[in-house]
Structures are given as structure tokens and as C-alpha cells.
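K.L.:
sequence-free structure coming up:
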């Protein structure tokens, strides 16, 4: 039977849900010995939250190997995360013939946590964080909708005496802040849409309640309004609950990587407080790994609390992934901010985050538009302002910049960054804990009595507790050894099962010993099972 061709991942456009489904299905069908497609659950609107399980099936079950989890597209407009996750999934398969990583490690890849929000973003370019609740519509509230029938949700601008914006005289496609000496016309802007139960006044709110799922993780979760977008309780969103249940049901996970699309950066914990709240040794290891990510991608490194514009104090993000991953899971977790369109235009992250006057921010947008004008092949990031008779507001103009493209790099740029994030992933994953059984030996003591010896060891880089923080957490299971005598074999030792505890990396081992009696002619003596948590599981049958 001829092997099926591994599908090409197109870096030409962002993927709709059906296109995403086609790609992951084709990848799984091309290499069923390496890739299994399932889901961790369904979205609020019923779309599958796809899960790719990637490992060499010939070398053991996924649940018996150390596991690395990748997730992307938790925020609707951050569509680049899906592509980066899929790039890694595909490349793991392509590189399998020249690497033994899939023989030792399983990768769990959720390329799109938020299929509903992403579908809204990729099809309309409308503005949404993770989810917007439109179930109970309130009076005088504008809800996004394609009112002019062009298939997109853009920006409406309308002349208004109190408008805070004017046309940029240096680039009339843009709007800039109104100043004391600005000449009209003056504009107010609203998202394209309709106003529910409008009373005709200027008191117009925009959209329903907004949810940010990267504030819905469990550690240090805080309710709204203390933490905007947090939801009703930790993991209150069904997609996030599916993620939590998956993570907590897989004791083999030793590392997690998330993909986002802010200004390009490698992010590490903490997301509240400071480094002094973490183990000093853990910070050293995180910095070492983050530096590898920076070297492969060229992106600067930030602790999450420092990832902000220079004129702001350190941020504290409650219910955030990084603190959840470190404090609740005990893992070294990272996020790649894959970059925004300004990065593709040559504006570096440090410049984007630098303290600026409004005039400097306006000049940055002019640089972006000038760069875009010079590109031979380019995404459509701008729609001309076009007059439209709005059924409620009257004369407006609809157009402006497309959110879905501003929120990420160009796709050719993203492909290059994805190569670097893949290399980081391989490097991080190669440091997995690795529990093995070695030096298994059987000696006849006399009569029908036999001594069985075996050494359980961690020959991987990380300890089974991964971090110092993880040593005391129940989530990271300590190493346990079970001894199961074969039929008609009697255990003579006082102890059969052993609770080993966590094991350090590379050089940590325990030599275990059992005495059994077995009738003449009995070859099979026992099965030894080792449950190694993040280091995986192993079992051997012992014969005379």
C-alpha cells in the first residue's frame, strides 16, 4: 500500500474551520502510525476542538510517554497561532525519519482552542477577544453586523461635532486624534453593526460582555471587574473547561507552549508579582529555555509582568496561563507572541512597546501603510471609506483597517517565525524526564526461591517534578513501582510495591529487590510496572 502524501500547510490565508478540519484529517490519514485525530470537546456553537496526538505508535502508547502540549488561537483574532501549531505538527511528522523524538515523546497539539471566535474573525474580520455574549441584548448597545453586505465587519465613521478624530492630512486613509487647531470634519467611529433598541441619543455602548479566556485559568483567578474578561468562575467557558479536564487527566504532561500574536516576544512566568515570588533555580531554568527560544526566533524575552508599554507600571494578569502552568502544574510553560503586522513592517517590538506621544504612534501607523504600499504581494489590510446610508445612524462611511490582518504578521513572515518556534519546541521537549527499568536480573537462591533485582531510573534531563515548584504539587505524580507475581508464584519479601517519590534527572536511580518462590517448570515470574508521571510508564515481564 502506497503511503499517502503529507499535506502542505498553505501560508497564503488564514484557515476557516472546515479548512482546518481538512488539514488535520489529511495529516492523520497520511501517517496513521504517527498521528491520531480526536477532540478534547466541543465549542459553545458545536465545533470540534481538534486534538492531534503525535507519536510513534510502534514504541508504546501515548499515555505511557512523556507529553508536550501545544495550544493556539485562544484569542479569536490571533489566527497565526493556529498556523504555528499546525506547522509544528506537520514538521514533527516530516522529521520523524531523522529523529527519534517521537519514539520517546508524545505531542498533544490543540491548534485552535477557540473555533467559534476564530471563525467569526477569519470570515468577517470583526473585533472579538475570545467570546462576546450576545445572548441578552441591551438597549442602546451596538452589536457587530455586516450592514452593507460586503461580507466584512469594518469600522463606521460619522461626522459629529464632538468627534475625537480627524482625517490624517499625511495619509487620508487613517484617522488621527483631534487637536485644538484641527480642521474638520470631525468623526466619531463605531464598529459596523446595528444598535439594539436605540433611543436616538449619543449614549451608544458597544457590544455585549467580553470574555478573555487567558484570564479564565484557575490560579489567582479574580472576578470582574477586578480582572476584565475573567468569566464567572475559573474554567467557566466550556472550551476552557475541556482544556482543564484534558490537562488534569494527563499526568504525563511535562511542558506546555501557547501561541499568541502580540508584538513579537518570548514570554515566561510570572504573570503577577515578580521573579522573587518564584524559585530562584526555576527562574534560571526558565531564562535558559527562553534564551533558546529567542536565539531560534530572534524575538526578545519578557516575563509576562514586564510585557507592556514602557510608560506603564508592571501588569498583573489574574487567571493567566503562565501562573496556572507554573504554580498549579509545576511546569516550565511559555508563550510565543508571534508578532503583529507592525513587526512585518520592520517596527521592532522594543519600539512598539516604547513610551510614545500620540504623534509618534500616528507616525508608526504611517510607516506601516507606507510599507504596505511598497509590497508586491500583500494581504488586503485596508478598505476605502465608502458612503453608506445606515438604517439608524443615517449617513456614515464604512471602511478602514482589517483587524484580522493587523493582529498578526504577514503569513510568509509567520512561516519563518514558525520554523524557529518549532526548533525551540524540539529543544524543550528533548529535555523530558525519562523513567526506565534497567539491570533486570534473576538469580536462583536455592530450591524454588529466586531473587529478582531491577533498577528504576530517570535518564531524562528534567526531574519528574520538572521544577522546584512541582515537587510539592499533587498534579505531578511521584514515581511508583508495582510488583505483580505471575500465577502460582508467591512473593516472599515483606514489600512488593514501592513508592519511590520524585526522581532527579539523568543520574537518579533506585535498585529494588524481591524474593519469590516458583514451582519447577514455571518460567514467568512476575510483571514489574513503573508509573513515572511526567517521565512516562514502563513495564517488563520477568522470566527465569
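P.N.:
Now that the structure is in, tell me what you want to look at. Since the model is a prediction, treat every value here as computed from it, not as a measurement. Residues are numbered from 1 along each chain as shown.

K.L.:
C-alpha only now, for contacts and for neighbours.
P.N.:
Fine.

K.L.:
I figured residue 175 hits residue 168, correct?
P.N.:
Yes. Applying C-alpha atoms under 8 Å as the test, residue 175 and residue 168 come out as touching, 5.3 Å apart.

K.L.:
higher neighbour count, the two?
P.N.:
residue 175 (20 against 15; other C-alpha atoms under 10 Å).

K.L.:
Against residue 407, how distant is residue 126?
P.N.:
Going from residue 126 to residue 407 by C-alpha to C-alpha, to the nearest Å gives 12 Å.

K.L.:
my bad, should have said residue 59
P.N.:
41 Å.

K.L.:
alright, now check it against this:
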């Protein structure tokens, strides 16, 4: 079916009259012949449904990773796990997409050992960019690994008994669904956007000219303007080489036609926003008025304008127990971290940067990625990215936050010995390792403007952007194991010792005691990065005691918490007379303690005076935003 939307005959195909959809899509993908988008746009609003060979569309009895999974299948498995592992999995809607689909998320922890927010946490997310679906699969692989190994693997069991892992496989369900069910692909949200600045929204999307479900590369002969020739190193003529305009044989674009007659092909397809440029830290607009300032493509109308990004930020801010985050894309591959607008040494605390560099090296050892480092220098070569997730993650949220890139687009190195890695090497690898399935030989089809064009090239979805399905599990497993290792580095508090000693006796039948309460961080990360403390995303770590008043007269506790010579008792009120003093005594006293490094011991000291009592029972608790809670360590003063 030919789909041409010319400027003089635009038909807005939409169920609404505003830019924001009013209807709510069901979770299940549409099963109609055409896949229809929400939102008002000047181009085509529907596309033929396709079934891609690399994708599983029906939920099987087991979850394997020899294929990718549709949104339906992913959500089905979240529901299956929530029903099967009720003590470990909580399933809930963490947000709603632009088109109204639920953004589903699971919390994975042993609920019998405490609330999820009372334990150190990690958050892993995929599917922010529509077509970078490998990130979704690595989140699912990690979930399956944890759940199937709990109770049999001591490490996994201990992990879920003491930590909490929040998993959001698909942050952008609209884009994921579009990608898996049509030939189309877009950056992130399907919200209509004017990408080419002509005042029209999404008016020139790619066209599947031969209705085979794939948007290939398209080339056509133009000896006047041509800038491509067959690469002489490739005798088959499949790989093209760029030359100066007018010295080539071909021009090329993605498959399609110039729907809006502006001389460009496919320059304004579906959407155009980038959810990974929509975070509030160092956000810049898509356009500024001076012509001399920084801008950021895909930034959105304002920071957190997009519901998908906003749901991530609001969830994290309401769950400050999370120390480690990875929101995964494709394809470099690289362990990617902040900063995105400056060098690492310019803005990061040295003690925090030390941890990032440690995880850079650890990640490369686990995944085999050759690259790891900051976005600004190590990835961008000094070019800034604004509104970037990792920058929010560190400067705003004070966490270890990565935005890892999985898969290498078939770039496995210099395979032909010419000292460069390029498409020739990709073709060699594809033929040798992938049975040649990643490249489509050029073939001729009819075209409305150029009469005949050739379609072909590397598979845009399951070679260039994501690994072929047969290699999927290797990549997602390695990435998941790195994420798992970061979880193992989370702080883990445990009791070390409580020592009670008599310090002074008085003739008035009162006695002073010193209670030293010590706990150890058996994890590796500190209970908070320095940046987390600076931006007040965490409160100071505290040790609290509760003392038994059983058997005492009303209003007479029989003891007094003595002021710390170095620091007053937290929450102690000054003034107010006898009744205020008694009320202060009834409130659990606290000691503020330093954040505890991995492996270190922290001690809090309480000086307590007993009046006409031979003993006093108590319990100690440790309260740490990111280290979790230690409860009910009993002691006796006597």
C-alpha cells in the first residue's frame, strides 16, 4: 500500500483534536491490520502491522533469550513472576506513557526480611530509546536470574534478603510497541514533533516501499550529485564508499519518498523527542533566541516535560535508598557515566570519582567492552550533552549512575588487516559468524519519484541497532552480570558490638554508664557518596536507642540521657521546664554519626544516668538513608 501525504492534501488522521491523547491504550498490542498512533500529526498516523523474525509475540512456557520479546510478552512475564514469587516480587504501575500505556515495574526483594525502602537499593531500566530494545532484554534477564536462583544460590539469596532491586524493563512502551509491531523506528516518545522546523508535525516518516516490514537503506543513481560509489575493497559491490558530491554514482537515504515535497526524504518521522535529554540537570532548550547559546536536540519543551522521564525522577526521589542506577541503551558499546558537560575532575568529588573509575574498570572486565568513562570527554570528545540522565543521577541524586551502551553494531575489530574497523569488517563478521543474515543484498523496486531505486544494506533493527537474536543472550547476560556486581557493592550494615561500662557512682543512688554501639558496613560502597550529602538527598546516618521504662512510675523514667560533650543529643529540647524535659526523655534519643565507608566500623556513644535502678534494658537501631535500617539489637545496662 503506497502512503503519500502531500502538502496540498494533508489529512490529519487522529482520534483527538489536541496534542495530548485522551484515550487510553490497553496493555496488549493492537491486533488490527494497521497500527494506529495517538496524537495529532500532519503525516500518516497508521502503519501496517508486521511480525519480525527476531521477535517473540506470544508468551511461551519458559522465558528464553534466543529472540526479543514484544511488550505483551514482557508484561506477561512480569505478571507471571508477581504471581509465582509473591514473597519476592511486587508488580505495579510506575507511570503512564504519552499514549496512555502503563509503565510497569517490579520491586524484587525478600519482603519477609524487611520493607524494600529499609534496604539499600538499585534501579535498572531499559527501553528509554524506542529501538534500543537490548536494554529491555538485559533487565528481563537479570530478573529471571535473580528469581530462579533465589533459595538455591547463596549469593543471590543473601542479595535479595538484604538488598532491593527495582526493575523497569520498558520505560517507553509506546516507542517499544511501535518498533516491534511496524517497520518504523523512532528515537523515544511518539509525541508529534516538528523535527525540520517547517511548522508541520511528523509529516515525512519513512515508507516501506515493498511492504516487507523493514525500512532498508535506499540508493539511487545520480551521476550529477552522487556522493557514493561501490567500495573498491568489496568486490561484491555491497558496501558503499563516500566521495565528494558529483564524483559518485549514487545518492542514498532511508527507504521512502519525500512526502512533503521539501527536497528531503524522511526528515520528519514519528516523534523526535529524546527522553535521555529531558532530565533537569544541565537541561538546554531545543532552540534559543540569541543564536549564540547552547541548544539540545530532542530536549522537550521543558525539563521533565515527558511523562516517561518524569516517572523515573519522581520514583527515584521518593526512593532515596537507591545508590546504584543503570539506564541502558545501544550501541557503542561502553560503560557510560557522568559528566556530560565537563571533564570528570572539574566537577566531581575525588572520593566519588574514585568509585566511578573503579566501576569503569570492573565493567570492562565483566562485559568485555573496550570503552568506559564520562560522556563529555571519553564518549563525546569534548562535545556536551544536556539534560542527560547520568548528570541528574550524580549531581541531583548523588548516586552511581550509568547509561550503558550495549552491542557494537557488528564492529568486532579490524578483520581484514587494513588497520581500520569499518563496514567491510562488519560484512566479514556477518558472513563468518551470522550466516550473512545481517546484510540484505541490493535489489530493485519501483519508486514514485526516481522510477527505480535499490534497497538493501545492514538490518537496521537487528544488526545495526541491536544484536542478531542468536547473539542476544551473550550481550545481555554480560551487561546484567555487571549490574549484579554493582548491587553486590551496595552498603550492608551489620552489628559489630555493644559495650556497656560503669563510669561513675554517686552517693544519691545514681550511677552513670557509657554505652558504645558499633556497627560495620560489610558492603563496599559508603552509606552515601559525598555528593549525596551535599545535595541533601540523604539524611545523616543516625544511631537510635529505645530504653525500657517498664516498672517505673508514670512520668518517672528512672534514667537520664546525658548530653554528649561534643554534640547535643539529637532532638533534645532546651528549656520548657520539668515537663518538657520529661517529654524529651520519652522520645528515642539519637546520635548523628559520619557516613560509613565500606568495611569500616562506626561507633555511637550514649552516656546514661540511672536513678535508683539496678538495670535498664534497651534496644539499638541504625537509620541510614542508603545503608538501610538495622533494628532491635538488645543490650542491658547494669
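P.N.:
Perfect, I can see it now. Please read these numbers as outputs of a predicted model, since none were measured by experiment.

K.L.:
What's the TM-score once they're superposed?
P.N.:
Remark: TM-score between the superposed chains equals 0.82 [TM-score structural alignment, normalised by the length of structure 1]; 518 aligned residues with a C-alpha RMSD of 3.9 Å.

K.L.:
who's more crowded, residue 59 and residue 407 of structure 1?
P.N.:
Neighbours were counted for residue 59 of structure 1 and for residue 407 using other C-alpha under 10 Å; residue 407 has more, 21 against 13.

K.L.:
Now for residue 68 of structure 1: which residues touch it?
P.N.:
105, 106, 107, 108, 253, 254, 255, 256, 429 (C-alpha atoms under 8 Å, 6 or more residues apart in numbering).

K.L.:
corresponding residue for the second one in structure 2?
P.N.:
Same thing as residue 106 of structure 1. Applying TM-score structural alignment, one finds that residue 106 of structure 1 aligns to residue 164 in structure 2.

K.L.:
so residue 313 of structure 2 sits in a helix?
P.N.:
Yes. The assignment for residue 313 of structure 2 (DSSP: H, G, I helix; E, B strand; the rest coil) places it in a helix.

K.L.:
Next up, the contacts around the aligned residue in structure 1 for it.
P.N.:
Superposed on structure 1 with TM-score structural alignment, residue 313 of structure 2 falls opposite residue 244. Residue 244 of structure 1 makes contacts with residue 235, as judged by C-alpha under 8 Å, 6+ apart.

K.L.:
where's residue 244 of structure 1 relative to residue 237 of structure 1, distance?
P.N.:
For residue 244 of structure 1, the distance to residue 237 of structure 1 - C-alpha to C-alpha - is 11 Å.

K.L.:
which residues are common contacts for these two?
P.N.:
Common contacts of residue 244 of structure 1 and residue 237 (C-alpha under 8 Å, 6+ apart): none found.

K.L.:
can you name the farthest residue from the center of structure 1?
P.N.:
Most distant from the centre of structure 1: residue 447, at 59.5 Å, with distances by C-alpha atoms, centre = their mean.

K.L.:
burial measure for residue 458 of structure 2, as a count.
P.N.:
Residue 458 of structure 2 has 25 neighbouring residues, counting by other C-alpha under 10 Å.

K.L.:
next structured bit after the strand ranked longest in structure 1?
P.N.:
Longest strand of structure 1, by residue count under DSSP state E: strand 435-446. For strand 435-446 of structure 1, the following helix or strand on the C-terminal side (DSSP states H and E) is strand 449-458.

K.L.:
once aligned to structure 2, how far is that next one on average?
P.N.:
Strand 449-458 of structure 1 differs from its equivalent in structure 2 by a mean of 6.2 Å after superposition (mean C-alpha distance after the TM-score superposition for structure 1).

K.L.:
Other residues contacting that strand?
P.N.:
Counting by C-alpha under 8 Å, 6+ apart, 433-445, 464, 503-518, 530, 535 sit against strand 449-458 of structure 1.

K.L.:
how about the residue nearest to residue 449 of structure 2 when sequence neighbours are not counted, what does it touch?
P.N.:
What sits nearest to residue 449 of structure 2 in space, not counting adjacent residues and going by C-alpha to C-alpha, 6 or more residues apart in numbering, is residue 257, at 7.5 Å. The contact partners of residue 257 of structure 2, by C-alpha under 8 Å, 6+ apart, come to 4, 206, 207, 265, 266, 447, 448, 449.

K.L.:
on that earlier part again, residue 495 of structure 1 versus the residue farthest from the centre of structure 1, what's the distance?
P.N.:
Distance, residue 447 of structure 1 to residue 495 of structure 1, by C-alpha to C-alpha: 21 Å.

K.L.:
ditto for residue 296 of structure 1
P.N.:
Distance of residue 296 of structure 1 to residue 495 of structure 1, computed by C-alpha to C-alpha: 50 Å.

K.L.:
now swap in residue 336 of structure 1 and tell me
P.N.:
In terms of C-alpha to C-alpha, residue 336 of structure 1 sits 48 Å off from residue 495 of structure 1.

K.L.:
Neighbour count: those two, which is higher?
P.N.:
More neighbours surround residue 336 than the other of residue 336 of structure 1 and residue 495, with 29 against 11 (other C-alpha under 10 Å).

K.L.:
can you pull out the strands in the stretch 1-150 of structure 2?
P.N.:
34-36, 46-48, 55-56, 68-69, 89-96, 102-108, 121-125 (DSSP state E, counting those that start in this stretch).
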